[in-house]
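A.B. asks: Sequence first, then the predicted structure, then my questions.
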Amino acid sequence: MDSTLPAVAEELLREIKKAFQETSHVPDDLLLGLKFIFGPCAVPALDLVDHRSVTRVTSPSGRAAYQVLGSSGKLYTCYSSCHFCTCPAFGFTVLQKSESLLCKHILAVYLSQAMGACQELTVSEEQLTSILLADEEDEG
């Protein structure tokens, strides 16, 4: 996890990873903690993980980004290294209003990392650049 999240959130994600590695499931107390810390995005994020909607996209140089197929069917690009998502909810709820730590897509990325549930896709440098630029064009 990255230091962009509060320590309590990072610790919870570490505990989820540890529990999942040991038992292949997340105990109820950790699920309650997830709901307490991350609020209304916790359950939808778990749903995205259950549906294996998170893909780690890597290039030969080692650059990586995550793509999350949202519940609406739209593909969002997430950057766990800087705690950012291209979805409108992130821009509004997290950046503008500071009401949440993150959106369901970023939380799904962190949870899928913890549970080993990321799909993997290797693309060329040009394809990764195209993915990143496509998101920039959508915002412009």
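C.D. replies: In hand now; what should we look at?
A.B. asks: From here on, just use CA atoms for contacts and neighbour counts.
C.D. replies: Fine.
A.B. asks: a helix runs through L48, doesn't it?
C.D. replies: Yes - judged by DSSP: H, G, I helix; E, B strand; the rest coil, L48 forms part of a helix.
A.B. asks: In this structure A65 contacts Y76, no?
C.D. replies: No - counting by C-alpha atoms under 8 Å, A65 does not reach Y76; the two are 10.3 Å apart.
A.B. asks: Report how many residues lie close to the nearest residue to L128 once chain neighbours are set aside.
C.D. replies: Nearest residue to L128 in three dimensions, chain neighbours excluded: S59, at 6.6 Å (C-alpha to C-alpha, 6 or more residues apart in numbering). By other C-alpha atoms under 10 Å, 17 other residues sit near S59.
A.B. asks: this is the comparison structure:
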Amino acid sequence: MSTSLLEPLKIVDAVINRVQGQDLTDDDLYRLQHAFPEQTVLGALDLIDRGNVLKYTTSWGHTEYEIIGSNGTYLVLLDVSTTGYPYFCSCPAFIHYVLQQKNHVMCKHILATRLANRLSVCVHRQMSPEDLVLLYTRYYPAKDEEEENDSSMLGLV
């Protein structure tokens, strides 16, 4: 992870980790508004208020999150240890503002997921191995044969 990203992430992690109980205090809101753009905070709180943070847990303890947003449903990963960034969201804002432009440290979906966890207000659902496969294939569909054939003809596979 780049050192330019490390400090802002430490700050926002500290702000989020101070949240306790089942309600945000005025101090929590004040700190959030100073750590994130207003639109990100309001969007995250709206997602939480509408119960749109889904937490899926398998019988072996694996956890995935899905956020029902206003423009789509997104997969959120909170513990990505194989990349240079600790979180991932499948939304366009994360890819554009966080990964490409690097002017935000997280999108509203990741903030909502982190806060909902701290507040213990995620909508919790058990997930079977088959359900986990279905979740992943929704977000990471297999290439269709035509795409693979086109790629192999071009020498890309």
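C.D. replies: Right, received. Where do you want to start? Please read all numbers here as calculations on a predicted model, not as lab measurements.
A.B. asks: circling back to that earlier point, tell me the counterpart of the residue nearest to L128 of the first structure in the second structure.
C.D. replies: Alignment note (TM-score structural alignment): S59 of the first structure maps to T58 of the second structure.
A.B. asks: aligned partner of S100 of the first structure in the second structure?
C.D. replies: Per TM-score structural alignment, the equivalent position to S100 of the first structure in the second structure is H104.
A.B. asks: What is the neighbour count of its match?
C.D. replies: Considering only other C-alpha under 10 Å, H104 of the second structure is surrounded by 19 other residues.
A.B. asks: quick one: contacts for it?
C.D. replies: For H104 of the second structure, the contacting residues are 97-98, by C-alpha atoms under 8 Å, 6 or more residues apart in numbering.
A.B. asks: And the helices in the first structure?
C.D. replies: Using DSSP state H, the helices of the first structure run over residues 7-23, 28-38, 42-50, 88-89, 104-115, 125-139.
A.B. asks: okay, the ones you listed in a markdown table with distance to S80 of the first structure and mean neighbour count next?
C.D. replies: What follows is the helices of the first structure, written out as a markdown table (distance: least, C-alpha to C-alpha, whole Å; neighbours: other C-alpha atoms under 10 Å):
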| stretch | distance to S80 of the first structure | mean neighbour count |
| --- | --- | --- |
| helix 7-23 | 13 | 16 |
| helix 28-38 | 16 | 15 |
| helix 42-50 | 15 | 19 |
| helix 88-89 | 16 | 14 |
| helix 104-115 | 7 | 25 |
| helix 125-139 | 14 | 13 |
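A.B. asks: looking at the ones you listed, which is closest to S71 of the first structure?
C.D. replies: helix 42-50 (7.5 Å; C-alpha to C-alpha).
A.B. asks: residues contacting the residue nearest to L128 of the first structure?
C.D. replies: 122-125, 128.
A.B. asks: so how far is T129 of the first structure from it?
C.D. replies: S59 of the first structure sits 9 Å away from T129 of the first structure, taking C-alpha to C-alpha, to the nearest Å as the criterion.
A.B. asks: residues bridging contact with those two, i.e. touching both?
C.D. replies: Going by C-alpha under 8 Å, 6+ apart, no residue sits against S59 of the first structure while also sitting against T129.
A.B. asks: mind checking how far V98 of the second structure is from V19 of the second structure?
C.D. replies: V98 of the second structure is 23 Å from V19 of the second structure, by C-alpha to C-alpha.
A.B. asks: and which of the contacts of S59 of the first structure is nearest D50 of the first structure?
C.D. replies: Using C-alpha to C-alpha, these come closest to D50 of the first structure at T122, 22.0 Å.
A.B. asks: now for that closest one: what does it line up with in the second structure?
C.D. replies: In the second structure, T122 of the first structure lines up with Q126, judged by TM-score structural alignment.
A.B. asks: Same check on Q113 of the first structure?
C.D. replies: Using TM-score structural alignment, Q113 of the first structure pairs with N117 in the second structure.
A.B. asks: residue contacts, that match?
C.D. replies: N117 of the second structure makes contact with no residue under the criterion C-alpha under 8 Å, 6+ apart.
A.B. asks: Sounds good, over and out.
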